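1. Need coordinates for the below:
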Amino acid sequence: MSTFGQYFRVTTYGESHCLSVGAIVDGCPPGLPLTEDDIQPQMTRRRPGQSALTTPRDEKDRVQIQSGTEHGFTLGTPIALRVLNEDQRPRDYGDSTMDKYPRPSHADYTYQMKYGIKASSGGGRSSARETIGRVAAGAIAEKYLKLAHGVEIIAFVDSVGDEHLFPPTPTHPTAATNPVYLELLNTITRKQVDSFLPVRCPNEEAASRMADKIAHYRDQKDSIGGTVTCVVRNCPVGLGEPVFDKLEAMLAHAMLSIPATKGFDIGSGFGGCAVPGSIHNDAFATAPAIEPSVTGLRQQQNGTVGPRLTTKTNNSGGIQGGITNGAHIYFRVAFKSPATIGQAQSTVSYDAVNGVLEAKGRHDPCVVPRAVPIVEAMTALVLMDADLSQAAREHSKSRLGTQ
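-> Below is the predicted model of the structure:
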């Protein structure tokens, strides 16, 4: 399906080399201040052609709001978002060889088998170009979450190939126990992340190693994968819908819907399997009261927020039982090496004839630097949907006059 969300519904449209790509957003609350200037920064961060380490396709990705706003405010009606494909080159894919042979590890074969037809250029809907609509819609969700709750969503590159920002060690099999990593999650900003372009790894030495790694595979007409870490700060308590729509399950769904993703872990993740429960458990402690206007915390008693609980550690990644507990949410997404490479590869044609394919076109040697705003966008969409769901529940309860 091309629609994501139940309360904040986003439908994306468009293929890699069609006239335009974009999204329809339905369910956005009315009265939200919104113009193209609120959306464009994330579009610019996602766009191709940012450096020599990304695809040279030259797209400005200027977003246009077609409906759903008036005088700079949302109307509560569907918001149409459009981005023109200005640098289309479908001729790059018109070569009879590329049309005859499915690209190894790409979606050419599976789309052909599923639909009996496929886009002849650039992968069609399986192209990362489809994520433009997600990023545009995510920017809207993010603005609402920021105004309503002070939510901050920051993603950064954590690894490229075998180069890691925080590699596992015997002392810290999971970064969740590493105080340097946890302090980074507390303080990192998007401005800091983008100061480490083109890789977006917030450490000069690690970013240099990662850039060299990407450049090596680019020069070999090859590709390499990596991971992106994302942290959410100031998330309200109580978001998530057990049993099947636990917040971490929805985040996993959202992240694994992004092209080229192959893995997801949250909090201590897979490394936490090597940590005993006596250390892994997040002990509760009391924390000072915080005004609702600061955090969006809804639990109120007699009109004020009283003492609240927090945890001494956060191996849970801010979610317990599928519901947010107010601590930072943090998780990691794994991206495979891009399937389309310039090297000649042995393959088989659609009619089962052996052959060799040397793909043409413009492609990223590593997707993780440009995936950062996509991960942020999908995170915002999940939280927005969960927040509206919880708001509906609380409004219904308030009608009963009970606490």
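2. CA atoms for contacts and neighbours, from now on please.
-> Fine.
3. got the contact list for the one helix or strand Met43 maps to?
-> Using DSSP states H and E, Met43 sits in helix 36-46. Outside of helix 36-46, the residues that reach it under the criterion C-alpha atoms under 8 Å, 6 or more residues apart in numbering are 60-65, 132, 135-136, 139-140, 143, 370-374.
4. give me that answer again for 6 Å
-> Ala136, Ala139, Arg370, Pro373 (C-alpha atoms under 6 Å, 6 or more residues apart in numbering).
5. Who wins on neighbours among the residues you listed?
-> Using other C-alpha atoms under 10 Å as the neighbour criterion, Ala136 leads the contacts of helix 36-46 with 31 neighbours.
6. so who does that residue touch?
-> Under the criterion of C-alpha under 6 Å, 6+ apart, the contact partners of Ala136 comprise Ile39.
7. The top helix by length along the chain - contacts with which helices or strands?
-> For the chain, the helix that runs over the most residues, judged by DSSP state H, is helix 368-398. Based on contacts counted as 3 or more C-alpha pairs under 6 Å, 6 or more residues apart in numbering; DSSP states H and E, the elements that helix 368-398 packs against are helix 131-149.
8. at 8 Å instead, please
-> Here helix 368-398 touches helix 36-46, helix 131-149, strand 152-160, strand 226-233, helix 247-256, going by 3 or more C-alpha pairs under 8 Å, 6 or more residues apart in numbering; DSSP states H and E.
9. Alongside the first, I'd like the structure of this one:
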Amino acid sequence: MNTFGRNFRITTFGESHGVAIGVVIDGCPPGFSLSESDIQPFLDKRKPGQSDLVTPRKEADRVQILSGVFEGKTLGTPICLLIQNTSMRSTDYDELRELFRPGHADRGYMEKYGIRDHRGGGRSSGRETAARVAAGGVATLYLAQYGIRIFGHLLQVHGETTPEGIEKAIRTARDNGDSVGGIISINVSGCPPGLGDPVFGKLDAFIAYAMMGIGGVKAVEIGSGTMAADMNGSEHNDQMTPEEYLSNNAGGILGGISTGQDILVRLTIKPTPSVRAVQKTIDIHGENRDISVHGRHDPCIAVRIVPVAEAMMALVLMDALLEQRKIFPGFLKES
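-> Alright, predicted model coming up:
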């Protein structure tokens, strides 16, 4: 499925080594100020080639608005955002035409569709996330009008928590032809109470769904997360006074509905599966093979997943906001 959302719906398209990637946004409210220069900073934060700790693939990631905006205002019609691919080196993947890379979606795509794009993984490539970031940028800008802010942070890489330790861990893995994983946090401030629906429309459920839909994410924690298993109920409960909650173990969501506190989310990211280290695999004929993956890859994808996770959070909150307006049409609107 290439579409996400109920009210603020996005459909991404394109492959890693195709002509372009992009996204169609349907459901953006009309009359909202929007330009390419408003969206570009979000893509600049995610784009590759910004340091020697990430993939050296150089992409400008310049966004073009093809539809849905007129004289600087959204029309309420579908918004199409396009990002050209300009730095493909498809020959890097020639040796992978008949090989399945361990840890990748190669074999799964072949088994599902009977065909796959071996060049960089096609749709399963992290390149696809640029389209999500572009759409998430639109949602982030809309939410910011109401004081809703989203902040992502790299917490840990391979057990290291300091900038120096993180950098060393990434460099060591890269130099050894290997990779490392990490943990990132996403915090939301200014989220009003009331977003999310009980039972099957829980806000935390949609957040978990969105975050697990990012390639490489293997676990999602909200609030105290797995630490809740070691706490007593009296300790985990967020007690209240007339002025405030006294803690935030729930991570800003109770009963599937936002409480007005900060929303706190942590993601565990696996090591990048593309590594030079020799591994065992099979080819498309089912024969045993050895593989060493070359080309341009991030030694730690957690670094560049931060803006992707921020974007997915924005998409979830934007969708929930529009859903809430079905119940209260004036919710978070100018009086």
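10. How alike are these chains, TM-score-wise?
-> Both chains were compared after superposition, and using TM-score structural alignment, normalised by the length of structure 2 their TM-score is 0.97; 331 aligned residues with a C-alpha RMSD of 1.1 Å.
11. what does Tyr217 of structure 1 align to in structure 2?
-> The equivalent of Tyr217 of structure 1 in structure 2 is Ala173 (alignment by TM-score structural alignment).
12. quick one: the closest residue to its match other than its chain neighbours and Ile170 of structure 2, what's the gap?
-> Once its chain neighbours are removed from consideration, Ala173 of structure 2 has its nearest residue in Ser179; the separation is 4.9 Å (C-alpha to C-alpha, 6 or more residues apart in numbering). When C-alpha to C-alpha, to the nearest Å is the yardstick, Ser179 of structure 2 and Ile170 of structure 2 sit 7 Å from each other.
13. Name the residues contacting each of those two.
-> Jointly contacting Ser179 of structure 2 and Ile170 under the rule C-alpha under 8 Å, 6+ apart are Pro299, Cys300.
14. Helix, strand, or coil at the match of Tyr217 of structure 1?
-> Secondary structure, DSSP: H, G, I helix; E, B strand; the rest coil: Ala173 of structure 2 is helix.
15. Equivalent analysis for Val83 of structure 1, please.
-> Put simply, Val83 of structure 1 is strand when judged by three-state DSSP.
16. Identify the residues contacting the equivalent of Ile266 of structure 1 over in structure 2.
-> Aligned counterpart of Ile266 of structure 1 in structure 2: Ile222 (TM-score structural alignment). By C-alpha under 8 Å, 6+ apart, the contact set of Ile222 of structure 2 is Asp204, Ala250, Gly251, Ile263, Leu264, Val265, Arg266.
17. and which of these is nearest Ser16 of structure 2?
-> Within the set of these, Arg266 lies nearest Ser16 of structure 2; the separation is 27.2 Å, counting by C-alpha to C-alpha.
18. quick one: that closest one is in a strand?
-> Yes: using three-state DSSP, the assignment for Arg266 of structure 2 is a strand.
19. Spatially, what comes nearest to the counterpart of Thr340 of structure 1 in structure 2 if we skip its sequence neighbours?
-> Structural alignment (TM-score structural alignment) places Thr340 of structure 1 against Ser274 in structure 2. The shortest distance from Ser274 of structure 2 to any residue that is not its chain neighbour, by C-alpha to C-alpha, 6+ apart, is 5.7 Å, and that residue is Val293.
20. I'd like the distance from the one you found to Glu15 of structure 2, if you could.
-> Applying C-alpha to C-alpha, one obtains 19 Å for the distance of Val293 of structure 2 from Glu15 of structure 2.
21. count of residues packed around Pro276 of structure 1?
-> By the criterion of other C-alpha under 10 Å, Pro276 of structure 1 has 9 neighbours.
22. I misspoke; the intended subject was His106 of structure 1.
-> Once other C-alpha under 10 Å is used to define contacts, His106 of structure 1 is seen to have 16 neighbours.
23. So what does it match up with in structure 2?
-> When structure 2 is aligned by TM-score structural alignment, His106 of structure 1 is paired with His104.
24. ok, the closest residue to that match other than its chain neighbours - contacts?
-> Leaving aside its sequence neighbours, His104 of structure 2 sits nearest to Pro273 (C-alpha to C-alpha, 6+ apart; 6.4 Å). For Pro273 of structure 2, the residues meeting the contact criterion (C-alpha under 8 Å, 6+ apart) are Arg101, Pro102, Gly103, His104, Ser179.
25. Can you flag the buried ones in those residues?
-> Of all these considered here, the ones buried according to neighbour count by 16 or more other C-alpha atoms under 10 Å are Arg101, Pro102, His104, Ser179.
26. Just put those residues in a markdown table and tack on distance to Leu43 of structure 2.
-> Conversion of the buried ones among the contacts of Pro273 of structure 2 to a markdown table gives the following (distance: C-alpha to C-alpha, whole Å):
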| residue | distance to Leu43 of structure 2 |
| --- | --- |
| Arg101 | 28 |
| Pro102 | 29 |
| His104 | 24 |
| Ser179 | 24 |
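27. ok, so of the residues you listed, who is nearest Ala314 of structure 2?
-> His104 (27.0 Å).
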